[in-house]
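> Predicted model and sequence follow; I will ask about them next.
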Amino acid sequence: MNELLTKLAECVEFGKINKAAPFPPQMKGQDGADEITRQALDSGVPAQDILGEGLMPGMERVGIKFRENKVFVPQVLMSAKAMSTAMVHLKPYFASGEAKQKGTFIIGTVQGDLHDIGKNLVAMMVEGNGYKVVDLGTDCPAEKYLAAIRENPGAVIGLSALLTTTMTSMEKITREIKNAFPETLVAVGGAPVNDDFRLKIGADVYAPDPQGVVEFLNTKIA
């Protein structure tokens, strides 16, 4: 059992999606996240253990490498694809309640901003670390976040922006969320954002990279 989970973590870390996938070259011809997840379930490994002891350690290692500039966006996307392929097999167990996710994270790019690579990386990393992710997409007004909070009580919010011109949207949205739901935690990030800006607008945390969001969630929810 442990051997399968160790292999699964490696598949996620190095982006080995399935046996047919040529990437990474050093794992060519080997089973990938798809096959190993099915083997683990068929062997009786609980879905919770597959998530917690296979997928999450792999995604955590990717997140740390990305923070340290040891891997770059294409490798992270391959890892996220491997993780998503495995999650397809696990989602029925979450739906049935047999396996539990840690909490809910709602993320979107703020109104006026159509950039989504950073948002997508955060969403993938957070999901890979055991959270349910509600992705609102891009160009999201405050109303969209407020509606999602009503549907997902207790969720943490992530606001992303790439343009300096949309930082005013981030400020407005944070204020409206805090007015309507004072207890809701708001995380902000993106190229023009820093911790001084986070303090100015009243958000709870600034994360410079996806792993920072995961670490914040783990301290507040897990």
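That came through fine. Residues are numbered from 1 along each chain as shown.
> all contacts plus neighbour counts: C-alpha atoms, from now on.
Will do.
> got a list of what residue 75 touches?
By CA atoms under 8 Å, 6 or more residues apart in numbering, the residues touching residue 75 are 14-15.
> Distance check, it against residue 175.
Residue 75 sits 36 Å away from residue 175, going by CA to CA, to the nearest Å.
> Could you tell me which residues make contact with residue 184?
Residues near residue 184 by CA under 8 Å, 6+ apart: 154-157, 177-178.
> So among those residues, which ones count as buried?
154-157, 177-178 (16 or more other CA atoms under 10 Å).
> Have a look at the protein and report its longest strand.
In the chain, assigned by DSSP state E, the strand with the most residues is strand 132-140.
> Next secondary structure element downstream of that one?
helix 142-151 (DSSP states H and E).
> pretty sure residue 126 is in contact with residue 216, am I right?
No. Look at residue 126 against residue 216 with CA atoms under 8 Å: they stay out of range, at 10.5 Å.
> which is the next helix or strand following the longest helix seen in the chain?
Of all the segments of type helix in the chain, defined by DSSP state H, the longest one is helix 73-96. Remark: after helix 73-96, the chain's next helix or strand is strand 104-110, criterion DSSP H and E.
> try it against this one:
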Amino acid sequence: MTTSPLAQAVGDLEEETAVTLVQDKLAKGEAALSILEELQAGMNIVGERFEEGEYFLSELIYAADIFKKAGAPLQEELKSATQSSYGTLVLGTVKNDIHDFGKDIVATVMGSNGIKVIDLGVNVEHQAFVDAVKESGATLVGMSCLLTTVFDDMKDAVQTLKDAGLRDQVTVLIGGGPVDQATADYVGADYYCKTAQDGVIAAKKVLGVN
């Protein structure tokens, strides 16, 4: 599969090039969702390089900043293009982790695919997930982390949902740099999502959306 110049620019951490390419695409009338998918592809490149040890945490954070800055002009069109909501996702970075870029990407992509997102932010207390589910009636819970040291916090957050009698009512999706299927099994999540698009696919499957 050919990598687009925009995806490559994000993957290579070329901020100015990425911002300019997005502006050019919008000026030519390209759809915001299509441009967003290219930005996602660039972040996938970054993720792969991180896993391979070519990039480190600083590059990951910088890439997220590029994604936010380049993607900022897309927000209005994405919002207007997705008036309907198929379901609700409560989303947050778990307790003791303050990294938000993976979560922010998921929030953007989910929202652009018709899923309402309740973003709890970072360093989210376990009970906050419970409270948000009760208040919103959400059937999806997304938990993110970038630190292996918070896997137990993620597990405890899932357990808190269970203790509150909500576990059977929600589907838990997890993701983040160090997360894999073994992590999902350990914390008791329903889905491991390597990318934001994986999250969309899982969410739509759960919600019965084609």
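It's in. Because the structure is a prediction, the values reported are computed rather than measured.
> export the buried ones among the contacts of residue 184 of the first structure to TSV and tack on distance to residue 117 of the first structure and secondary structure?
As requested, those are arranged in TSV below (distance: CA to CA, whole Å; DSSP: H, G, I helix; E, B strand; the rest coil):
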residue	distance to residue 117 of the first structure	secondary structure
154	26	coil
155	22	coil
156	20	strand
157	17	strand
177	24	helix
178	26	helix
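> Do me a favour and get the end-to-end distance for stretch 145-159 of the first structure?
Chord length of stretch 145-159 of the first structure, first to last residue, is 9 Å (CA to CA).
> And for that stretch, what's in contact with it?
Counting by CA under 8 Å, 6+ apart, 103-110, 136, 170, 177, 180, 184-189, 217 sit against stretch 145-159 of the first structure.
> Any of those buried? List them.
By 16+ other CA under 10 Å, the contacts of stretch 145-159 of the first structure give 103-110, 170, 177, 184-189, 217 as buried.
> show me the contacts for the corresponding residue of the second structure for residue 14 of the first structure.
The equivalent of residue 14 of the first structure in the second structure is residue 12 (alignment by TM-score structural alignment). Contact analysis of residue 12 of the second structure by CA under 8 Å, 6+ apart lists residue 46.
> The same query, at a cut-off of 10 Å, please.
Contact partners of residue 12 of the second structure, counting by CA atoms under 10 Å, 6 or more residues apart in numbering, are 6, 18, 42-43, 45-46, 49, 59, 63.
> Give me the secondary structure label for residue 116 of the second structure.
Three-state call for residue 116 of the second structure (DSSP: H, G, I helix; E, B strand; the rest coil): strand.
> Could you measure from the spatially closest residue to it that is not a sequence neighbour over to residue 154 of the second structure?
The shortest distance from residue 116 of the second structure to any non-neighbouring residue, by CA to CA, 6 or more residues apart in numbering, is to residue 88 (4.7 Å). Going from residue 88 of the second structure to residue 154 of the second structure by CA to CA gives 20 Å.
> neighbour count winner among these two?
Applying other CA atoms under 10 Å to residue 88 of the second structure and residue 154 shows that residue 154 carries more neighbours, namely 27 against 22.
> Within the helices and strands, which one has the more buried one?
Here residue 154 of the second structure, judged by DSSP H and E, is contained in helix 151-163.
> If you count neighbours, what's buried in that helix?
For helix 151-163 of the second structure, burial by neighbour count (16+ other CA under 10 Å) applies to 151, 153-161.
> That one against the first structure, how far on average?
For helix 151-163 of the second structure, the mean deviation from the first structure after alignment is 4.5 Å (mean CA distance after the TM-score superposition for the first structure).
> which residues are in contact with that helix?
Outside helix 151-163 of the second structure, the residues that reach it (CA under 10 Å, 6+ apart) are 93-97, 123-131, 133, 141, 143-145, 150, 165-170, 172, 174, 178-179, 183-189.
> List of residues touching the following helix or strand past it?
For helix 151-163 of the second structure, the following helix or strand on the C-terminal side (DSSP H and E) is strand 171-175. Residues outside strand 171-175 of the second structure that contact it (CA under 10 Å, 6+ apart) are 89-93, 102-103, 106, 138-146, 154, 158, 161, 180-181, 183-184, 187-196, 198-199, 202-203, 206-207.
> if we go to 8 Å?
Around strand 171-175 of the second structure, the neighbours that count as contacts under CA under 8 Å, 6+ apart are 139-145, 158, 184, 189-195, 199, 206.
> And for stretch 21-33 of the second structure?
6, 35, 70-71, 73-74, 77-78, 112.
> Would you format those as CSV with neighbour count and distance to residue 24 of the second structure included?
Shown next, in CSV, are the contacts of stretch 21-33 of the second structure (neighbours: other CA atoms under 10 Å; distance: CA to CA, whole Å):
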residue, neighbour count, distance to residue 24 of the second structure
6, 25, 11
35, 20, 11
70, 24, 11
71, 20, 13
73, 15, 11
74, 18, 12
77, 13, 15
78, 20, 17
112, 23, 21
